[in-house]
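[1] A predicted structure for the sequence below; I have some questions about it.
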Amino acid sequence: MSFRPMRSGDHLLLIDGSGLLWRGYHANAKVTRSSDGHPVGAIAGFCGRLWSLLEDRAIAGTTHAAVIFDAGRRNWRHDLSPAYKANRPPAPDEITCQFQAVRDACGALPIPVVEMAGYEADDLIATYTRRAVGAGAAVTIATADKDMMQLVSDADGVCMFDQAKRATIRDEGVFERFGVPPAQVLDVLAICGDAVDNVPGVPGIGAKGAPALVREFGGVEEILSLAAGGSKHKHVLRVAEHADLARLSHRLAALDATVPVTVSLAHFGRVEPDLATFGAFLRHWDLDSVAARICGDASPDEPRRRGEAA
């Protein structure tokens, strides 16, 4: 990690650490440390994916980077709707016991980690994206979370990178996914809802009807104005009938880009990875094969960083 003030022409990489952690866990759920049986699948999967992401040529040239995590289950959205994400079961012990180690992995690499109680990782990513764009920097958000498509903007130099598909998502890709440009994704989410997160949406208007409605009439408030003006369109009337749900869903699906973060963008300056320290971390967890693949023969006695001769 280094202190490097962000300026015009820089490129920030924001990594959805929670998403990376869960994907790593599901791919390696049964892997344990040979010495004591401690679960290490999430650690192994996370570290391998993080390293591949940082080395991926598709997003080469980033000057700043950080890994963003959810700090806990509860956040400000639960004050609006106690049912928000209530249908999700608690994380099993097999993964929670690896949470701290995954954060330690980032420190060993090193790459900055940010999390903040009361906010989702999505909100932190939105906040840092807004700040980076304000500084004239480009932003790549490494995530597969569809909600992040609200932030994509060709004009502002903000894109998503889906590591699993090795796909860069820009305005056109958002339109292909939602049927609307990024600026209207939030209104589509508000109307169609999200059963996974318990965002209610408007009953009777699904994933096909919502984009068509937003394309024709605009966002939730524009649609409600049309209904107040006497529109007889059935879906306009349905949104008006469930106006409270539509407005609540809009607030739940919206990203808070004004989080009072305490870590500045300047602390995200990228540095060469410390392969000796990272390798030692991996070997501590008996992840020798991962260490060998990533770090080669680097050791604390003979430090070797990427780009240096073996």
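    Now that the structure is in, tell me what you want to look at.

[2] C-alpha from now on. contacts and neighbour counts both.
    Will do.

[3] Can you list the residue ranges for helices in this protein?
    Along the chain, the segments classed as helices by DSSP state H run 17-27, 41-55, 77-80, 93-96, 99-108, 121-134, 171-178, 185-192, 209-217, 220-228, 234-241, 243-253, 275-284, 288-295.

[4] ok, structure two:
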Amino acid sequence: MTSHQLIRRTLCAALLGLCGGGAALASDYPAKPITLIVPQNAGGTNDIVARIVGQRLGETLKGTVVVENRVGAGGNIGTQLAARANKDGYTLLMTISSSQAINPAVYKSPGFDPVKDFVPIALVGSVPNVLVVTPGFAAKNLDDFLKLVKAKPGVYQYASAGNGTLNHLLGEMLNSMGGLEIQHIPYKGVAPALTDVIGGQVPMAFASLPSVLGYLKSGRLLALGVSSPQRSPALPEVPAIGEKVPGYAGTLWVGLFAPRGVPAEVERRLGEAMASVLQHGDTRAALSAQGVELASATPAQFAALLQEDIARWGKLVKSSGAKID
């Protein structure tokens, strides 16, 4: 073999190694634990979903998935960390629509681009918010509530998890579409908001179904309506607000993303694994018990939903004037 032939063969081998390195790496995936970043507090809707799904995802991939809560700035801190992580599939993001689709409109500099920085892997499901009141509230059903509040503009307040959150915007939407004037009281998270509603400091709140399900079962809160287009299977006796306020609807979705740039083979394997996870009977039962309505969407459909929600909630944020510097 001549020196030129040797150089040529060595160069070809090196190029093949470079081209096939990603596939070789992906074939062993996962070779180490996967970190699943949850940019919300432990015990919240996204955290509950992430722990159910994460355990099953680890079993399906024959690896380990570690849920890591990285909170702050309405979900921006954890989302930024995920966006800047290595593009190897070992750092993923489980997030909710309020962080991914609303924050870019609410925050002047959220620190990430929901479309350019991430690739959608799987839409897990949707969760309605529930309009809850204390059991001692004057209205015990949605009809009486709407009549009472409409007759007393500016008298009542509703609590939310903070400015620009979905439960804040759902209240603004109800004011606008229902001809009401309920004052917004923002909190730093849904837990303190619900504590004050239960304690009687604020008469009502919008909160995700998983976060209030226990309080509803114990009788510490009363559900008047759900924000989904139809009634929730978890609360079939509670009307959809849209039954009385035509066109009213807004749900929280939960989905899995990877930083854009992960190897195509890793992206494919994650997608296939998540499809298997979401078809597993135990997973479906556990999520349904939390009030999560499982989705059936391709990654492309999930990407389209994200784009639609960015546009939709962006308009409402603008009209409400909700901004955080």
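    Sure, I can see it. Not measured: the values here are computed from a predicted model.

[5] For the two chains, what TM-score is obtained?
    The TM-score (TM-score structural alignment, normalised by the length of structure 1) is 0.26; 125 aligned residues with a CA RMSD of 5.8 Å.

[6] and stretch 167-179 of structure 2, which residues are buried?
    Within stretch 167-179 of structure 2, the residues that qualify as buried are 167-175, 178, counting by 16 or more other CA atoms under 10 Å.

[7] Out of those residues, flag the one nearest to residue 214 of structure 2.
    Lowest distance from residue 214 of structure 2 to those (CA to CA) belongs to residue 167, with 18.3 Å.

[8] Do a quick rundown of the strands in the stretch 201-325 of structure 2.
    If DSSP state E, counting those that start in this stretch is used as the criterion, the strands of the stretch 201-325 of structure 2 fall at 204-208, 222-226, 251-259, 293-294.

[9] Is it possible to get a markdown table of those that adds distance to residue 15 of structure 2?
    Formatted as a markdown table, these follow (distance: least, CA to CA, whole Å):
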| stretch | distance to residue 15 of structure 2 |
| --- | --- |
| strand 204-208 | 52 |
| strand 222-226 | 57 |
| strand 251-259 | 26 |
| strand 293-294 | 44 |
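
[10] want to throw the ones you listed into CSV with mean neighbour count and distance to residue 266 of structure 2?
    CSV is the format used below for these (neighbours: other CA atoms under 10 Å; distance: least, CA to CA, whole Å):
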stretch, mean neighbour count, distance to residue 266 of structure 2
strand 204-208, 28, 32
strand 222-226, 26, 38
strand 251-259, 24, 10
strand 293-294, 19, 24
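
[11] Tell me which of the ones you listed lies nearest to residue 318 of structure 2.
    Smallest distance to residue 318 of structure 2 across the strands of the stretch 201-325 of structure 2 (CA to CA): 19.1 Å, for strand 251-259.

[12] Pick the most buried one from the helices of structure 1.
    helix 185-192 (a mean of 27; mean count of other CA atoms under 10 Å).

[13] Next, the angle from that one to helix 234-241.
    Orientation of helix 185-192 of structure 1 against helix 234-241 (axes from the mean of the first three to the mean of the last three CA atoms, to 10 degrees) gives an angle of 80 degrees.

[14] rewinding a little: among the buried residues of stretch 167-179 of structure 2, which are in helices?
    Mapping the buried residues of stretch 167-179 of structure 2 onto helices (DSSP H) picks out 167-175, 178.

[15] hang on, the earlier thing: relative to residue 51 of structure 2, which of the strands of the stretch 201-325 of structure 2 is closest?
    Smallest distance to residue 51 of structure 2 across those (CA to CA): 12.4 Å, for strand 251-259.

[16] Need the nearest residue in space to residue 122 of structure 2, chain neighbours excluded.
    residue 256 (5.2 Å; CA to CA, 6 or more residues apart in numbering).

[17] Likewise for residue 224 of structure 1?
    Excluding the flanking residues, the one nearest residue 224 of structure 1 by CA to CA, 6+ apart is residue 240, at 5.6 Å.

[18] Tabulate the ones in helices among the buried residues of stretch 167-179 of structure 2 (CSV), appending distance to residue 6 of structure 2.
    Shown next, in CSV, are these (distance: CA to CA, whole Å):
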residue, distance to residue 6 of structure 2
167, 67
168, 68
169, 67
170, 69
171, 72
172, 72
173, 71
174, 74
175, 76
178, 78
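
[19] re earlier: tell me which of the helices of structure 1 lies nearest to residue 114 of structure 1.
    Distance to residue 114 of structure 1, taken as CA to CA, is lowest for helix 121-134 among these, at 8.1 Å.

[20] Show me what that closest one is packed up against.
    Under the contact criterion of 3 or more CA pairs under 8 Å, 6 or more residues apart in numbering; DSSP states H and E, helix 121-134 of structure 1 touches strand 11-16, strand 64-68, strand 138-142.

[21] Looking at the ones you listed, which is nearest to residue 295 of structure 1?
    Set against residue 295 of structure 1 and scored by CA to CA, these come closest in strand 64-68, at 20.1 Å.

[22] all strands in the stretch 51-200 of structure 2, in order from the N-terminus.
    With strands called from DSSP E, counting those that start in this stretch, the stretch 51-200 of structure 2 shows them at 65-69, 91-96, 118-133, 157-160, 183-186.

[23] looking at those, which is closest to residue 193 of structure 2?
    Closest approach to residue 193 of structure 2 among these (CA to CA): strand 157-160, 5.6 Å.

[24] returning to what we had before: ok, the ones in helices among the buried residues of stretch 167-179 of structure 2 vs residue 204 of structure 2, which is closest?
    For these, the nearest to residue 204 of structure 2 is residue 171 (10.4 Å; CA to CA).

[25] quick one on the thing from earlier: reformat the helices of structure 1 as JSON lines; add distance to residue 161 of structure 1.
    Shown next, in JSON lines, are the helices of structure 1 (distance: least, CA to CA, whole Å):
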{"stretch": "helix 17-27", "distance to residue 161 of structure 1": "12"}
{"stretch": "helix 41-55", "distance to residue 161 of structure 1": "10"}
{"stretch": "helix 77-80", "distance to residue 161 of structure 1": "26"}
{"stretch": "helix 93-96", "distance to residue 161 of structure 1": "25"}
{"stretch": "helix 99-108", "distance to residue 161 of structure 1": "20"}
{"stretch": "helix 121-134", "distance to residue 161 of structure 1": "14"}
{"stretch": "helix 171-178", "distance to residue 161 of structure 1": "11"}
{"stretch": "helix 185-192", "distance to residue 161 of structure 1": "17"}
{"stretch": "helix 209-217", "distance to residue 161 of structure 1": "23"}
{"stretch": "helix 220-228", "distance to residue 161 of structure 1": "29"}
{"stretch": "helix 234-241", "distance to residue 161 of structure 1": "33"}
{"stretch": "helix 243-253", "distance to residue 161 of structure 1": "21"}
{"stretch": "helix 275-284", "distance to residue 161 of structure 1": "24"}
{"stretch": "helix 288-295", "distance to residue 161 of structure 1": "22"}
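
[26] Since that was my last question, I'll sign off now.
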